[in-house]
Structures are given as C-alpha cells and as structure tokens.
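# Here you go, sequence then predicted model.
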Amino acid sequence: MEEQQSPFQAAIKPGLTIGLVSLALTFIAYFIDSSLLGSAWFGLVAIVLFFVLIIYFGKQYRSELGGFMTFGTAFNFSFVTMVISGLVGVIGQLLLFHVVDPALPGVLADQAFETQLSFMEKIGQDPDALDPAMLEEMRASSSKGFTLSGQLMGFGFSLIVYAIIALILGAILKKRDKSLDY
C-alpha cells in the first residue's frame, strides 16, 4: 500500500507550480507592458487564477487521500501551498525589481501614487488642497513597498492574508466521510 503524503509534503509541488505560474504571468506582463503590473485587473486575474489552482490541486490531494479530507488537513495544505507560492513570487519580484529592471519600482510607485490621487478625486477630495508634505509622504510610502525591506515586510503581512484565505479554502476543500457517522 502506498504511503500517503502529509499536507505539508503534498503542498510543495503545487506551491512551486503556482509560484512559477504566477512568476511567469508577472514576467509576461512586464515584457508586454510594465504598467500592467500596477493595474487592478492584472491583480484580479492573478488572484482568481491563484484560487482556481489551489482548489484544483486541493481536490487532487483529497482524491489521493481517498476522497475525504478534514478541515485541518485542507487548511494546512492550502496555507503551505500559498506560503511556498508566495516565497517563489517574492524571490522573482526581487529579481525583477533589483536585477532585471531597477527602474521599474520607481515607475510602479509613480503609477500607484497617481492611482491614489485619482481615487481621492473620485471621492470628492481635491489632492491640490492637501499639504505638500502629506503628498510627499504618500509618494514615499508608495515607493517603500518596492524596496527589499518593503517587499519582505509585505510578505510578512501576506502570511496573515494567506491564513485567512486558507480558512476559506479549507472550508471549500474539506469533505467528511458520512459513512463514519454511524
């Protein structure tokens, strides 16, 4: 009889796969038009693809377990998959932002700053009425997210988001054996 993998072991391959797919999409978008990396729809497509792939791999793992999986197993599988995928993504983004195109973080930070200003206008606030020091602080905070420390800190905050998403995915992927209820 074949030995079953733990959720941690089973999550390694899907995590690497999802991370590499995410990284490939990032580089494809970069080569098409680097401004795509800062667009909302690109982020939305990436999140949907992320969910779909985790559910797909989670269902495969559940099948390997005999068609049933507890919430805890599903949570662990989902969380570890996302952490591995996130690590691959961070490493790839560090390479993109600091080796391939060191000017890209500045372009994306400017794009994020402009997006913030246009959002302020949409909700009725005039950005020109803001204190110039506050505008400069907004610009600096936009740039900070693309630094090495900013990306590592962002990954740390992502762990909290990954845990919340893993709770949702755990609820979706779990399936109990009702024949054991009797």
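Great, that's in hand.
# going forward, measure contacts and count neighbours with C-alpha atoms only.
Fine.
# Buried residues, the one helix or strand Ala29 maps to. List them.
For Ala29, the element it lies in under DSSP states H and E is helix 7-32. Neighbour counts using 16 or more other Cα atoms under 10 Å place 7, 10-12, 14-23, 25-27, 30 of helix 7-32 among the buried residues.
# contact partners of whichever helix or strand comes after that helix?
Heading C-terminal from helix 7-32, the first helix or strand you meet, by DSSP H and E, is helix 40-64. Helix 40-64 is contacted from outside by 4, 10, 14, 18, 22, 36-37, 68-69, 74, 77-78, 81, 169, 173, using Cα atoms under 8 Å, 6 or more residues apart in numbering.
# Structure two is appended below for comparative analysis:
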Amino acid sequence: MEQSSKKLATSYGLYLGISFVVILALAYAFDLSLFTKWWFGIGLITFGIVLAAMATSKAKKLSSSLFSFKNAFGTYFLTIVIGTFISLVFNIILFNVIDPQAAETLTELTIETSRKMMESFGAPESQINEALQTMQDENQYSAINQLKGYAFQLIMYAVIGLIVALVIREKDTTNA
C-alpha cells in the first residue's frame, strides 16, 4: 500500500473513530436504550462502511500508480481497524470504568427486548428462560467479551471490504 494511502486511511480511521465516540456518547447521554435497537447497530455499521469506502475511493483518486485490489482492501481495512478500535476503547472505558451500572442496565434492556422477540417468534418458555439466563450470567460489556465482539466485527467488515475493494480497484489492462 502506498504511503499516501496509509496516511489517508489513518486520517479517515481517526475521523471514523471520533464519529463513533461522539455518536455513542450522545446515545449514552440521551437514551441508553438506543444501544439495544437493531437499527442503531445497522446504522453504525453502515456509517463505518460508507466512510471506509470513501477513504478507499479517495485513495484511488490520489494514487499515482495502478490502484490494485491489495491497495483498495488495505486502505478500506486500515480505516475500519483504526475507527472501530477507538470505538472499542471508548466502550470498554465507558462500561467498565466510568459507568458499570450502565452495562447492567443495558443487559436488562437487552433481556427484555430478547424476551419480546423470542415470544413473538413463538419460542417455548423453557427455551426463552434458558437463553435469557445465559445472557444474565454473561457480562456482554466486559473487556474480554467486547474484544471477542471486536474480532467478529472485524471479520464482518473484512468480508464487506473484499466486495468494496473489488468494486473500487483498477484492473490491469496491459495483460488483457
């Protein structure tokens, strides 16, 4: 990956991370239940993908040589890694240092939401109780569990990044 692409991806990654922190801090301050809404999570993921794709597209325009799949994916993924890592650090500090009570409140809200969803799908009461007990026993907001979630999140972003890189890359026409 070219040095200019790395610099651009780093800048966009910082913008993404700062944006995530601001959005999450506002959600925390105004309505903690936003963290349990599916559309809130999808919105954050979409925002990350769009910003990373913008970074990749801009890197392509600034590239002085052939913008390969490797360069496109590298720019996209570096942007995502930096942005989501900043968000991860913020979440760990928020829910484990600043306000551990918020993590407990979110767990309760998540359990309520899950119960309603499982009941609407017609799940048996025993299965619902078992799933909710598992949620109650495991602290989703512990640093270890957030790191596990981060790893899965990076895998999901990487798969999407492969598609973005395929679309944005330049094809070598000299061998055609």
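Yes, it's here. Nothing here was measured: the structure is a model prediction, and the numbers come from that model.
# coming back round to it: tell me which two in the contacts of helix 40-64 of structure 1 are the farthest apart.
Across those, the longest distance by Cα to Cα is 41.5 Å; it joins Gln4 and Leu36.
# post-alignment, stretch 49-61 of structure 2 versus structure 1, mean distance?
For stretch 49-61 of structure 2, the mean deviation from structure 1 after alignment is 1.1 Å (mean Cα distance after the TM-score superposition for structure 1).
# How far off centre is that stretch?
17 Å (Cα atoms, centre = their mean, to the nearest Å).
# what does it correspond to over in structure 1?
Mapped onto structure 1 using TM-score structural alignment, stretch 49-61 of structure 2 covers residues 51-63.
# Just the buried residues of that stretch, please?
Neighbour-count burial for stretch 51-63 of structure 1, counted by 16+ other Cα under 10 Å, picks out Phe51, Leu53, Ile54, Ile55, Phe57, Gly58, Lys59, Tyr61, Arg62.
# gap between the fifth one and Leu135 of structure 1?
The reference is to Phe57 of structure 1. 44 Å (Cα to Cα, to the nearest Å).
# With the fourth one instead?
Here the criterion is Cα to Cα. By it, Ile55 of structure 1 lies 42 Å from Leu135 of structure 1.
# likewise Gln9 of structure 1?
47 Å.
# Repeat that for Leu167 of structure 1.
38 Å.
# Looking at the two, which has the bigger crowd around it?
More neighbours surround Leu167 than the other of Leu167 of structure 1 and Leu135, with 19 against 15 (other Cα atoms under 10 Å).
# Looking at structure 2, name the residue matched to that one.
Match for Leu167 of structure 1 (TM-score structural alignment): Leu162.
# what's the neighbour count on the closest residue to that match other than its chain neighbours?
Leaving aside its chain neighbours, Leu162 of structure 2 sits nearest to Phe73 (6.3 Å; criterion: Cα to Cα, 6 or more residues apart in numbering). For Phe73 of structure 2, the tally of surrounding residues (other Cα under 10 Å) stands at 25.
# likewise Ile84 of structure 1?
Residues lying near Ile84 of structure 1 (other Cα under 10 Å) number 20.
# So it sits against Gly15, correct?
Yes: with contacts counted by Cα atoms under 8 Å, Ile84 of structure 1 reaches Gly15, the gap being 4.9 Å.
# helix/strand/coil for Asn175 of structure 2?
Secondary structure, DSSP: H, G, I helix; E, B strand; the rest coil: Asn175 of structure 2 is coil.
# how close does it get to Glu138 of structure 2?
Asn175 of structure 2 is 55 Å from Glu138 of structure 2, by Cα to Cα.
# One more: Thr173 of structure 2?
54 Å.
# Show me which of these two is the more surrounded one.
Glu138 (11 against 6).
# What separation do you get for the more buried one and Gly74 of structure 2?
35 Å.
# Repeat that for Trp38 of structure 2.
The gap separating Trp38 of structure 2 from Gly74 of structure 2 is 29 Å, by Cα to Cα.
# which position in structure 1 aligns with Thr113 of structure 2?
Per TM-score structural alignment, Thr113 of structure 2 is aligned with Thr115.
# Pull the distance from stretch 42-52 of structure 2 to the chain's centre.
8 Å.
# hang on, Phe90 of structure 2 packs against Ile23?
No: in this structure Phe90 of structure 2 lies outside contact range of Ile23 using Cα under 8 Å: 11.3 Å.
# who's in contact with Thr79 of structure 2?
Thr79 of structure 2 sits in contact with Ala9, Thr10, Ser11, Tyr12, Gly13, Leu14, Leu16, Ala52, Ala55, where contact means Cα under 8 Å, 6+ apart.
# Alignment lookup: the fifth one to structure 1.
Counting by TM-score structural alignment, Gly13 of structure 2 lines up with Gly15 in structure 1.
# residue contacts, that match?
The neighbours of Gly15 of structure 1, taking Cα under 8 Å, 6+ apart as the test, are Val80, Thr81, Met82, Val83, Ile84, Ser85.
# mind checking how far the fifth one is from Ala11 of structure 1?
As for Ile84 of structure 1, its distance to Ala11 of structure 1 is 8 Å (criterion: Cα to Cα).
# With that, I have no additional questions.
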